[in-house]
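J.: My questions concern the predicted model and sequence given below.
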Amino acid sequence: MTTHACNGSFTIIVFASSIIINSGSNFSPEFSFSFPLISILAASISMNCIDRFGRKPILCTCFTMITVAMTCIGTVVLIQHHGGTVPFWIPLTAMMMAVAGHAAGPLAVAYVVLSEMFNFQVRAKLMGFNVSYTWFMNFIQLFIFAPISDSLGLYTAFYIYAVFNILAMLFSLVILPETKGKSIEEIEEHLKKKYNLKN
């Protein structure tokens, strides 16, 4: 859940207006009001595809998509920091890509996977804890964004987010079990075998 909460997309949503202004775009900062619509559309597409493709492929694809978007935004800011110019549509497209990837992957699919991995006796408490932890990590992410941006440069913050997304993609690919069509017992047995765990 740490990589879910610290992938940078929430920062883009909160600081969209200033990112748009800093990108040198003459595009209206009110463009960020389209992010909820993008999120709804992306989450709807993801939920319609989740049983066809599985949870891991969607998560890996979305984390990769967010990584590309964060790297793109960081590179655009770095180019502008050194006096270069970039077409205004590149950072805007990357921001939309990050928001869509977040809504389609970690924001929606992570909770599906968690609900499928735990039995009903502990599910409510664990889901409550996960939601609280995610909001805490979002707070930390927003709290440290300005100091990192001010001291190391705005581009550094986006490169850090890209690294978080690479880690999240690797975690989803290597460690996270595929829960599609499996019972809790089958998932538990898979984890026991994979990590040589005892009862």
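T.: On my side now, so go ahead. Predicted, not measured: the structure shown is a model, and the values here were computed from it.

J.: CA atoms for contacts and neighbours, from now on please.
T.: Will do.

J.: Now the element after the longest helix that the chain contains, going C-ward?
T.: Counting by DSSP state H, the longest helix found in the chain is helix 120-152. On the C-terminal side of helix 120-152, the closest following helix or strand by DSSP states H and E is helix 154-174.

J.: Taking helix 154-174 as reference, get the angle to the longest helix of the chain.
T.: Helix 120-152 and helix 154-174 are oriented at 150 degrees to each other (axes from the mean of the first three to the mean of the last three Cα atoms, to 10 degrees).

J.: all helices of the chain, in order?
T.: Under DSSP H, the chain gives helices at 2-5, 9-14, 16-22, 35-53, 55-81, 89-104, 109-117, 120-152, 154-174, 184-195.

J.: Need these in a markdown table (columns: distance to residue 28 and mean neighbour count).
T.: Shown next, in a markdown table, are those (distance: least, Cα to Cα, whole Å; neighbours: other Cα atoms under 10 Å):
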| stretch | distance to residue 28 | mean neighbour count |
| --- | --- | --- |
| helix 2-5 | 27 | 20 |
| helix 9-14 | 15 | 20 |
| helix 16-22 | 8 | 17 |
| helix 35-53 | 14 | 16 |
| helix 55-81 | 18 | 22 |
| helix 89-104 | 11 | 23 |
| helix 109-117 | 32 | 18 |
| helix 120-152 | 22 | 14 |
| helix 154-174 | 20 | 20 |
| helix 184-195 | 48 | 13 |
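
J.: among these, which is nearest residue 29?
T.: Ranking the helices of the chain by proximity to residue 29 (Cα to Cα) places helix 16-22 first, at 4.6 Å.

J.: I'd like to know which elements that closest one is packed against.
T.: Here helix 16-22 touches no other helix or strand, going by 3 or more Cα pairs under 8 Å, 6 or more residues apart in numbering; DSSP states H and E.

J.: residues in contact with that helix?
T.: Here helix 16-22 makes contact (Cα atoms under 8 Å, 6 or more residues apart in numbering) with 12, 27, 28, 29, 30, 31, 32, 77, 91, 92.

J.: dropping in the other structure now:
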Amino acid sequence: MPESPYHMIKINDRDAAKNILIRLSSKVEDEDNIKAKLLDIENTVQNDMENKTSMRELLTNSLYRRALFILTGMKILHIMNGGQAIESYMQTIIASSEKVSSIIFGAIQFPVAFLASYLLDNLGRKPLLYISTIGCAISLIAEGVYFYIQDYQRGNVAYISWIPTAGIVLFLIMSPLGVSSLPYVLMGELFPMNVKESGVTLMTFFGVIMAFVVSKFYQPVSDAWGLYTVFWIFGGVCLVGCLFTWAFLPETKGKSFGEIQNELNADGKCVRIGVISLCNKS
């Protein structure tokens, strides 16, 4: 795997950056296009590195508020997308189906991983997240309805016995398409070069804390209010995540790193939530 050309420019190795860019670019691109891309990378890195490169800079400089806000929302969606509930119940499904379900689940996850990487740059980030969040919400809400009828109403679920397996299959298709994969891509795209290391570290730490909280309260909530409540909570988070994507996330498909940063810092992209200003000021 080649090093990032942005990193090579950051450490003042222009020749290596050019060679890597040629390797990563399409064979039909001419010398002028490569030079233009290299110049754009140089300008982007130079502008980013004019600012400080510390965690304090990331947390206090208004330039990074919008990126932090967006990525925090994406990380919450990533952790609370229902994977914890699905994984916990999947063992029961597999145990009751004599390994047939486990074969189905495994066969689905393998090609979906490749499909997600293909659609990422062909369909775009926002459309993928719309599809992924809505698909996950449908599967989780359906699972919740099944357990509500079975556990709370004590009704006959024989006529809808297909819902648990179908819901998990839908979730395993939809989650990798966006909810469980795109937050990692966006971390690399939205944080500027000077605070990327601090930003990724902070988001990873935040994700670990969120995962601990979800794991800690999953079983108590399930015991107190039923498994269907857990599924509905996660389904609701996915629906909110879809609205969050529509309202705040910029489309980064086909854009250079410099173009993404310019869009994040544009005056017309200010966001105010209560007393919190997410307006980036250059």
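T.: Now that the structure is in, tell me what you want to look at. Fair warning: this is a prediction, and the values are worked out from it, not measured in the lab.

J.: Relative to residue 115 of the first structure, which of the contacts of helix 16-22 of the first structure is nearest.
T.: When these are compared against residue 115 of the first structure (criterion: Cα to Cα), the nearest one is residue 12, at 27.3 Å.

J.: Setting aside sequence neighbours, what's the nearest residue to that closest one?
T.: With Cα to Cα, 6 or more residues apart in numbering as the criterion, residue 12 of the first structure has its nearest non-adjacent residue at 6.8 Å, and that residue is residue 95.

J.: shouldn't residue 7 of the first structure be in contact with residue 164?
T.: Yes: judged on Cα atoms under 8 Å, residue 7 of the first structure makes contact with residue 164 at a distance of 5.8 Å.

J.: Show me what residue 76 of the first structure lines up with in the second structure.
T.: Aligning on TM-score structural alignment places residue 76 of the first structure opposite residue 146 in the second structure.

J.: Tell me how far that match lies from residue 159 of the second structure.
T.: According to Cα to Cα, to the nearest Å, residue 146 of the second structure and residue 159 of the second structure sit 11 Å apart.

J.: same check, this time on residue 205 of the second structure
T.: To residue 159 of the second structure, residue 205 of the second structure is 44 Å away according to Cα to Cα.

J.: again, but for residue 99 of the second structure
T.: Counting by Cα to Cα, the gap from residue 99 of the second structure to residue 159 of the second structure is 22 Å.

J.: picking up where we left off before, quick one, what contacts the match of residue 76 of the first structure?
T.: Residue 146 of the second structure makes contact with 157, 160, 163, 164, 228 under the criterion Cα under 8 Å, 6+ apart.

J.: For residue 104 of the second structure, grab the count of nearby residues.
T.: Number of residues near residue 104 of the second structure (other Cα atoms under 10 Å) recorded here: 13.

J.: Find the nearest non-adjacent residue to it, please.
T.: Leaving aside its chain neighbours, residue 104 of the second structure sits nearest to residue 169 (7.9 Å; criterion: Cα to Cα, 6+ apart).

J.: Would you check that the one you found makes contact with residue 107?
T.: No: with contact defined as Cα under 8 Å, residue 169 of the second structure does not count as touching residue 107 (10.1 Å).

J.: Residue 99 and residue 159 of the second structure: which has the busier surroundings?
T.: Per other Cα under 10 Å, whichever of residue 99 of the second structure and residue 159 has more neighbours is residue 99, with 12 against 7.

J.: show me what contacts the more buried one?
T.: Applying Cα under 8 Å, 6+ apart, no residues qualify as near residue 99 of the second structure.

J.: And for residue 246 of the second structure?
T.: Residue 246 of the second structure neighbours (Cα under 8 Å, 6+ apart): residue 126.

J.: Tell me the residue in the first structure aligned with it.
T.: Aligned partner of residue 246 of the second structure by TM-score structural alignment: residue 173.

J.: Counterpart of residue 13 of the first structure over in the second structure?
T.: In the second structure, residue 13 of the first structure lands on residue 87 (TM-score structural alignment).

J.: Same question for residue 91 of the first structure.
T.: By TM-score structural alignment, residue 91 of the first structure lines up with residue 164.

J.: who's in contact with its match?
T.: Contacts of residue 164 of the second structure by Cα under 8 Å, 6+ apart are 93, 143, 146.

J.: From residue 156 of the second structure, how far out is it?
T.: Using Cα to Cα, residue 164 of the second structure is found at 14 Å from residue 156 of the second structure.
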